[in-house]
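Novice: Here is my input, please return the structure:
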Amino acid sequence: MDIVHVIILAIIEGLTEFLPVSSTGHMIIASSAMGIASDPFIKLFTIAIQLGAILSVVILYFKRFFQSTRFYFKLLVAFIPSAVFGYLLSDKIDALLESALTVGITLFIGGIILLFVDKWFNKPLVEKEEDISFLTALKIGFFQCLAMIPGTSRSAATIIGGMSQKLSRTAAAEFSFFLAVPTMFAATAKKLLDFYKEGHVFSGEEVKLLLIGNIIAFIVALLAIRTFITFLEKKGFKIFGWYRIVVGGIIIALYLSGHNLEVI
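Specialist: You can find the predicted model right below:
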């Protein structure tokens, strides 16, 4: 892995982490295309640079993160389902992460859903995070578990989950951003722990690459979140649906035509 790989993957992470298009899916395909996906450090890198992305949420919504203890309890309740299922299904999730075809299929199916989600949930009753109940937070947390299938998109799963519970598009998107903080922090911590348990030790060069990757992901995510919220309020999800259908369709077509897209 060199600095060019770092820049490309970090930009992809920053752009896609909070959009309903699957950051993991995009990085699986990108690392596979660059021929670096089988490296254990690369697999860790694609998870660890999420820290830079989630820091952008904390900075952008700084006041919201320090307004009340109730806010933290709601995030904890929403986080519990993915923590439990992530622990129980860890090995199966890792196996799915090695299949580009899975990414293609879930991108395609998720794209079809996004074409209609604005029509399905067009009568929101909840406009602010403060009005989200603990039960609603838990239900959104279960939707987040769907994102354990690569290509689904954690953002898409939680936003659609929120809208199904009568949240407005903006409220659902923002709660999805907030929920990303404990979820992605836990995922990164687990990946780092597994990395060390397997006997790996970071070299000075790898530490430098991680720092650069996180900084780039942070800056790009700051811009992406602002742009996404503004776009979402005006246009909705349809364009993201078509994007997913096109990208997913290309991946499926390449796989069926005999191209080797597997990342191992």
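Novice: Please count neighbours and contacts with C-alpha atoms only from this point.
Specialist: Will do.
Novice: May I ask which helix or strand encompasses the nearest residue to residue 169 once chain neighbours are set aside?
Specialist: Leaving aside its chain neighbours, residue 169 sits nearest to residue 163 (6.5 Å; criterion: C-alpha to C-alpha, 6 or more residues apart in numbering). Per DSSP states H and E, residue 163 falls inside helix 154-164.
Novice: need the next SSE after that helix, C-terminal direction.
Specialist: Sequence order places helix 169-197 as the next helix or strand after helix 154-164, per DSSP H and E.
Novice: what's the angle from that following helix to helix 154-164?
Specialist: 140 degrees (axes from the mean of the first three to the mean of the last three C-alpha atoms, to 10 degrees).
Novice: ok so, going back, the residue nearest to residue 169: how many residues sit nearby?
Specialist: Residues lying near residue 163 (other C-alpha atoms under 10 Å) number 25.
Novice: what does the one 3 residues further on give?
Specialist: Under the neighbour criterion other C-alpha under 10 Å, residue 166 is assigned a count of 20.
Novice: check contacts around it.
Specialist: For residue 166, the contact set (C-alpha atoms under 8 Å, 6 or more residues apart in numbering) comprises 121, 123-126.
Novice: which residues touch the residue nearest to residue 169?
Specialist: Per C-alpha under 8 Å, 6+ apart, neighbours of residue 163: 121, 124, 169, 172.
Novice: So which of the residues you listed is surrounded by the most neighbours?
Specialist: residue 172 (28 neighbours).
Novice: for that one, what are its contacts?
Specialist: By C-alpha under 8 Å, 6+ apart, the contact list for residue 172 reads 158-163.
Novice: Would you agree residue 232 is in contact with residue 169?
Specialist: Yes: Residue 232 lies in contact with residue 169 (C-alpha atoms under 8 Å); the separation is 7.1 Å.
Novice: hmm, back to that, tell me how far the residue nearest to residue 169 lies from residue 234.
Specialist: 16 Å (C-alpha to C-alpha, to the nearest Å).
Novice: for comparison, sequence B:
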Amino acid sequence: MGFFEAIIIAIVEGLTEFLPISSTGHMIITSSLLGIESNEFTKLFEVAIQLGAIMAVVVLYWKKFFQFNKPEFYAKLFVGMLPLIVGFLFNDVIEALLESVLTVAITLLVGGVVLLYVDKWFKQPVKQSPDLFATELTPGEFIEADEKLTYKKAFIIGWWQILAMIPGVSRSAASIIGGMQQRLSRNFAAEFSFFLAVPTMFAAAAYSLFLKKWHTDGTTVHKGYELILDSKQNIYAFAIGNVVAFVVAIVAIKFFINYLKKYGFRVFGIYRIIVGIILLGLIAAGYL
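Specialist: Next up is the predicted model:
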């Protein structure tokens, strides 16, 4: 992977990681269009630059992440991560079976149809209860304050997030829809999705860097950090990739929250459907 290619992939990661359009799917598409070799370093790079993206969340919501007098926040993030333990057990199998442009095209298309209707499914107005620690809600009542996010709801949203292991589904879309299904307002569901991304993506990056075994020539086994330190080119690509992903993700998060408050998910559904159809056409024509 060259320097220019690393920057393009990082821009794609930063733009798409927190939008409900699938960062993994878009990186697979971009790599395919650019003709980037699908080697072990490329796969590692696409996971490792998530570190830059999650730092954007920490910086933008630093008051939330460093509010140590409210340990419930960290506990609920931990509970939301628990289902991912099951997901990690099958990660390599899913990656081997489903990492293709065709899978991305299909999941983009199906997910786009879902996003077209998700605002209608959850169009009831947000209601704010005076009791911020209420655990019982009347039918149809939506919640906004994070103190009302129970451990049970955080755990269920974590199971929704597992769907994103399928390329093209979108971790952001799955966890936001899961949050709305648990009667969170779409704005808070999106923000909790950002918060949950930090430990989730950090764990995925740490696993890829320090625990996962990468077979560079079919037999030789390396750790992820060894692949990065293997050459100056890899080191520069990793460093600049994370910086670019960080800067772009800050812009993308601010845009998404402001847009979501006004317009909802419909435009993202339309975008996914258009991209999915185009990809299926390119695959059928033999270009991908």
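Novice: circling back to that earlier point, with the contacts of residue 172 of structure 1 in mind, which one is nearest to residue 116 of structure 1?
Specialist: residue 160 (10.7 Å; C-alpha to C-alpha).
Novice: Could I get the contacting residues of that closest one?
Specialist: Per C-alpha under 8 Å, 6+ apart, neighbours of residue 160 of structure 1: 117, 172.
Novice: Could you find the counterpart of it in structure 2?
Specialist: Residue 160 of structure 1 maps onto residue 177 of structure 2 when the alignment is built from TM-score structural alignment.
Novice: With residue 232 of structure 1 instead?
Specialist: That one, residue 232 of structure 1, aligns with residue 260 by TM-score structural alignment.
Novice: what's the burial count for its match?
Specialist: So residue 260 of structure 2, with other C-alpha under 10 Å, has 14 neighbours.
Novice: Following superposition onto structure 1, what is the mean distance for the helix or strand encompassing it?
Specialist: For residue 260 of structure 2, the element it lies in under DSSP H and E is helix 232-263. Compared with structure 1 after fitting, helix 232-263 of structure 2 deviates on average by 0.6 Å (mean C-alpha distance after the TM-score superposition for structure 1).
Novice: Likewise for stretch 152-162 of structure 2?
Specialist: So stretch 152-162 of structure 2 averages 0.5 Å relative to structure 1 (mean C-alpha distance after the TM-score superposition for structure 1).
Novice: Give the buried residues for that stretch.
Specialist: By 16 or more other C-alpha atoms under 10 Å, the buried positions in stretch 152-162 of structure 2 come out as 153-162.
Novice: next one: that stretch to chain centre, how far?
Specialist: Using C-alpha atoms, centre = their mean, to the nearest Å, the mean C-alpha position of stretch 152-162 of structure 2 is found 14 Å from that of the whole chain.
Novice: neighbouring contacts of it?
Specialist: With C-alpha under 8 Å, 6+ apart as the criterion, stretch 152-162 of structure 2 contacts 76-77, 79-84, 87, 171-172, 174-175, 177-179, 182.
Novice: Show the buried residues in the residues you listed.
Specialist: For the contacts of stretch 152-162 of structure 2, buried by 16+ other C-alpha under 10 Å: 76-77, 79-84, 87, 171-172, 174-175, 177-179, 182.
Novice: returning to what we had before: take the contacts of residue 163 of structure 1 and map them onto structure 2. Which survive?
Specialist: Mapping the contacts of residue 163 of structure 1 onto structure 2 (both residues aligned by TM-score structural alignment, their matches' C-alpha atoms under 8 Å) leaves 121, 169, 172 still in contact.
Novice: right, and the helix or strand after the host helix or strand of residue 53 of structure 2?
Specialist: Assigned by DSSP H and E, residue 53 of structure 2 belongs to helix 50-60. Remark: after helix 50-60 of structure 2, the chain's next helix or strand is helix 62-65, criterion DSSP H and E.
Novice: which residues are contacting that next one?
Specialist: Here helix 62-65 of structure 2 makes contact (C-alpha under 8 Å, 6+ apart) with residue 58.
Novice: Tell me the mean distance between it and structure 1 once they are aligned.
Specialist: Helix 62-65 of structure 2 sits 0.7 Å off on average (mean C-alpha distance after the TM-score superposition for structure 1).
Novice: chain center to whichever helix or strand comes after that helix: distance?
Specialist: As assigned by DSSP H and E, the chain's next helix or strand after helix 62-65 of structure 2 is helix 71-81. The chain centroid and the centroid of helix 71-81 of structure 2 are separated by 18 Å, computed with C-alpha atoms, centre = their mean.
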